[in-house]
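Q: Provided below for reference: sequence and predicted model.
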Amino acid sequence: MQLSTALLPTAVMIFYVMHFRKFLQIRPLARAKVLEHMSEGILIADERNRIIDSNPAARSLALGAQGKRFGASLTDLFADHPELKAACTSGEQRRLEAKIGEKWFDVRLIPLRIRDERTGTLLIFADITGRKLAEGELIRRATTDGLTGLSNRLHFFEKLHEAAESCRSSGEPLSLMVIDLDHFKSINDRYGHTTGDRLLCCFSGLLRDAAGSGHTSGRIGGEEFAVFCPGLNGEAAYRLAETIRLRAAGEPIVLENGETIAYTVSIGIAELHGPDMTVESLYAAADNGLYVSKVSGRNRTTLAGRSA
């Protein structure tokens, strides 16, 4: 008689929980045959959290050499996985997600009891790597601009709101710069959208590099970008913005035919002031600074409340 392996995980789990002692008493060969056909990893520990049985899927987990030895302690086995270690130590029924090596697992810890006395623990490891990768891709698409790889407008302003609250609580300054590529439409019209996209990508790379990891950059419109800078007051942000502006002016993009296209950017900056200044008013002040830079001849930086 053939047994469907699709039904094995749930069936064996129930079997273990309800008939643990009887299961251990059946012939080892029969027990091994059941376990080896399961896609989930199975570890069985005694009341002292020492491994007394496992299946091939569990022994293939990237848990070090101890994962392949009977008698190994679960706390030692999960030394590099604090959440799993704590769950095993608690003796409570738990379900959690854990990254082991390069894979993600849904881990179920089920105490085994006989007459209210814990006689061991059953651990079931279901590979959910595919699901986690899909979730990560959905998050990336929801938060990232598809062309440049920077934060998109929605995600940028969500993070800006969080940073504003954090800086208000800590007393740190926070500044926002809004950046526009000068005459971008003319470049698009003359060289085509492919070249325009290339320019956007090149400037995004420059912006990410110049702003650094401590600051968040985003593409918030067609050729409009923004950077918020926790820890920088307006004057410090102005100096950073000038670095960005001068680099853009000095690093033209090079086309495949060797032709170079020079471009410049205009920037407006505002600093978060007082408890009543909202993120919306901060952006409005920076955007007004950008407007001043553009009407004053472009290729310049304006700090709100200070002459360009």
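A: Done, it's in.
Q: going forward, measure contacts and count neighbours with C-alpha atoms only.
A: Noted.
Q: Tell me which helix or strand residue 222 sits in.
A: Here residue 222 is covered by no helix or strand, with elements defined by DSSP states H and E.
Q: take the one below as the second:
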Amino acid sequence: MRILIVDDSPHHLTMMVYELTKLGYATSVVETGAAAIEAVADERFDVVMADIRLTDMTGIELCWHLRTAQGLRHLYLILMIPGSMTDQFHELVEAGADEFLRKPLDWKWTAARLLAASRVVAMQRDLERLATTDALTGSMNRRRFLERGDEEFNRSRRYGRPLSVVMLDIDHFKRVNDTYGHATGDEAIRSTVRACKESLRTSDIIGRLGGEEFAVVMPETPPVNAYAVAQRLRQAVAAMPVRLETGGEMTVTVSLGLSWLNATDTGIEPLLARADAALYRAKHAGRNRVEVEPRIALPKSLAG
């Protein structure tokens, strides 16, 4: 369980890191509410432990900001309050706090409360997995994929880094269903995702958008590199055997469309729209190929 500590006292931060590390938790530290908001946007934390009095905002305000921005990813929020506080408890919970602990922290009590928090975090992870995962393939569903795509878009835009996206679609999928049955069609979908995952980095994001259509977001990947990846995906899917319901095997191919971040994009959707247009051209140019949008000259060594 990862814990973000938010406190403007260096002494208290050092002490908390020491005690939480002894309890087996991974920790990160920031000193302001604004830094906490940025850290949660960039990294995944399970628990935030924040002092109620920060230099740039109150802990209550920080809770409100974190709750507003969390989306499907639930954070367990713990506010650390002075021992003299005897009211505002309802306000703390209304702002989004799950728990409040009195300073100075009683570490036996804190350890027990964090154990209880870990159970809540585990349940939230299970609920999140159900809400964000495509049941057939185990990849992200459309909603979660678009959320993660926008997160990567915002990160790439903020730091001026390249970002590419690929749309891919199984060729002649209706014919597969009609000829071999829906069970084989489902296996073709699973095999396609399996082939893609084996060819992608752990930092790449794949989602099933619906039916036999998938998309991939590739952070830190300029167009030429992304084109090479798209060709590898195409080849990997064509080489992946699909088990037939009646025994034996077959193979399928995919058509792919590629696009990348440009200066006028306002989110991940425009990139996906351009990739979809390129996918449409790939379908009409014979299938089992990669097209790009906008059209640019690519090294002949990458063609395939």
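A: Arrived safely. All of these numbers come straight from a predicted model, not from anything done at the bench.
Q: so how far is residue 96 of structure 1 from residue 104 of structure 1?
A: Counting by Cα to Cα, to the nearest Å, the gap from residue 104 of structure 1 to residue 96 of structure 1 is 11 Å.
Q: higher neighbour count, these two?
A: residue 104 (19 against 12; other Cα atoms under 10 Å).
Q: and the more buried one, what does it touch?
A: If a contact means Cα atoms under 8 Å, 6 or more residues apart in numbering, then residue 104 of structure 1 has 97, 98, 127, 128, 129, 132 as its contacts.
Q: residue nearest the centroid of structure 2?
A: Computing the C-alpha centroid of structure 2 and ranking residues by Cα atoms, centre = their mean puts residue 148 first, at 4.1 Å.
Q: That one: which element?
A: Element membership of residue 148 of structure 2 [criterion: DSSP H and E] is helix 142-159.
Q: Sort out which residues of that helix are buried, please.
A: Judged by neighbour count (16 or more other Cα atoms under 10 Å), helix 142-159 of structure 2 contains these buried residues: 142-146, 148-157.
Q: in structure 1, what residues pair with it?
A: Here helix 142-159 of structure 2 aligns to structure 1 at residues 153-170, judged by TM-score structural alignment.
Q: what's the mean deviation for the matching stretch versus structure 2?
A: Relative to the matching residues in structure 2, stretch 153-170 of structure 1 has an average distance of 1.3 Å after the fit, by mean Cα distance after the TM-score superposition for structure 1.
Q: According to the alignment, what residue interval of structure 1 corresponds to stretch 226-243 of structure 2?
A: So stretch 226-243 of structure 2 sits over residues 237-254 in structure 1, by TM-score structural alignment.
Q: Just the residues contacting that stretch, thanks.
A: Counting contacts by Cα under 8 Å, 6+ apart, the residues outside stretch 237-254 of structure 1 that touch it are 175-177, 199, 202-203, 206-207, 210-211, 229, 260-267, 269, 299-303.
Q: can you give me the strands in structure 2?
A: Listed in chain order, the strands of structure 2 (DSSP state E) span residues 2-6, 26-30, 47-51, 76-82, 99-103, 163-170, 205-210, 213-219, 242-243, 249-250, 254-260, 290-292.
Q: what angle do the top helix by length along structure 2 and strand 2-6 make?
A: Ranked by number of residues, the top helix in structure 2 under DSSP state H is helix 107-132. For helix 107-132 of structure 2 and strand 2-6, the angle between their directions (axes from the mean of the first three to the mean of the last three Cα atoms, to 10 degrees) works out to 120 degrees.
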